[in-house]
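Asker: Okay, sequence plus prediction incoming.
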Amino acid sequence: MKFYGYNKCGTCRKAQKFLDDQGVAYQSIDITETPPPKKVLKQAIARYGLKKLFNTSGVQYKELNMKDRVKTITEAEALDLLAGNGRLVKRPIAVNGDTVTVGFNEDEYQQVWAK
């Protein structure tokens, strides 16, 4: 499993603690340095929709005026932005094969990632 997160993010730390407590092995990747590839982002869009992938509380989201842009942005444009700027991506993203989760919801993690 690959876990795209940010060590200063409280939500990411909660998700990692959950995975650790469940004994789930994962490779931790700093999302700000290495954003998820477009393939992973496409999987996430298929499951959650395009707008759910943006970190709406992030500084980059506000600086780039994404609130207005996200209403008219194409999927291809969004993929380019998200794959090129990990600070725009809602975190954490956990992916294992064809399974992906975005953000941390304990119930969802229990269903998807618990052993």
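Answerer: Received it, and whenever you're ready, just let me know what you need.
Asker: okay, CA-based contacts and neighbour counts for the rest of this
Answerer: Fine.
Asker: residues contacting the spatially most central residue of the chain?
Answerer: In the chain, the residue lying closest to the centroid (CA atoms, centre = their mean) is Ile93, at 3.3 Å. With contact taken as CA atoms under 8 Å, 6 or more residues apart in numbering, Ile93 is in contact with 3-5, 100-103.
Asker: ok, second structure coming up, stack it against the first:
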Amino acid sequence: MHTLYIINTCDTCRKARKALEERGVPFRVHDLRKDGLSAGLLESFLERMPLKEAINKRSKTWRDLPAEQKEDLDANSTRALLLEHPTLLKRPLLDTGAALVVGYREGDYDNVAG
């Protein structure tokens, strides 16, 4: 079964969820704010997406971080920051088992099978 990683208050996440529901694709929801982000789960994402693309720099969480936390991020500090603030992870993330779809735009899930 597919897993959709979201934040419930995110409009794009709601659109992604609706797109899957309308297509009848079975999926479970993992709310990053409520359910958290483990180190193992983060590493499974990073095996399939570049680290530099993992942080959502348009998020309120990013904007609210002190400047010193945003400067000179390396692989270790980026991982630590994401684990401390799971809402920094780009979303929605759809894990189909075979692929990880980062973000959502209309039509992105047209080829996702149930």
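Answerer: Right, received. Where do you want to start? Everything quoted here is computed from the prediction, not taken from an experiment.
Asker: Put one on top of the other, what's the TM-score?
Answerer: Overlay of the two chains. TM-score (TM-score structural alignment, normalised by the length of the second structure): 0.76; 112 aligned residues with a CA RMSD of 2.5 Å.
Asker: can you tell me which of the contacts of Ile93 of the first structure stay in contact in the second structure?
Answerer: Using both residues aligned by TM-score structural alignment, their matches' CA atoms under 8 Å, the second structure keeps these contacts from those: 3-5, 100-103.
Asker: the strands in the second structure, which residues?
Answerer: 2-6, 27-31, 93-95, 100-102 (DSSP state E).
Asker: Isn't His2 of the second structure up against Ala98?
Answerer: No: at 9.6 Å, His2 of the second structure does not count as touching Ala98 under the criterion of CA atoms under 8 Å.
Asker: Which of those two has more residues huddled nearby?
Answerer: For His2 of the second structure versus Ala98, neighbours defined as other CA atoms under 10 Å are more numerous around His2 (20 against 7).
Asker: rewinding a little: let me know the closest of the kept ones among the contacts of Ile93 of the first structure to Ala83 of the first structure.
Answerer: When these are ranked by distance to Ala83 of the first structure (CA to CA), Tyr4 comes first, at 12.0 Å.
Asker: tell me the contacts of the residue lying closest to Glu33 of the first structure once chain neighbours are set aside?
Answerer: What sits nearest to Glu33 of the first structure in space, not counting adjacent residues and going by CA to CA, 6 or more residues apart in numbering, is Gly86, at 6.9 Å. Taking CA under 8 Å, 6+ apart, we find Gly86 of the first structure in contact with 31-36.
Asker: Out of these, give me the one that has the most neighbours.
Answerer: Pro36 (25 neighbours).
Asker: So which residues of the first structure form helices?
Answerer: Listed in chain order, the helices found in the first structure under DSSP state H are 10-22, 38-48, 59-63, 66-69, 75-84, 106-112.
Asker: Ser59 of the second structure: which of the strands of the second structure is closest?
Answerer: Using CA to CA, those put strand 2-6 closest to Ser59 of the second structure, at 13.1 Å.
Asker: elements contacting the closest one?
Answerer: When contacts are defined as 3 or more CA pairs under 8 Å, 6 or more residues apart in numbering; DSSP states H and E, strand 2-6 of the second structure packs onto strand 27-31, strand 93-95.
Asker: any chance of the ones you listed in a markdown table, with distance to Asn111 of the second structure too?
Answerer: Listed next are those as a markdown table, based on distance: least, CA to CA, whole Å:
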| stretch | distance to Asn111 of the second structure |
| --- | --- |
| strand 27-31 | 15 |
| strand 93-95 | 13 |
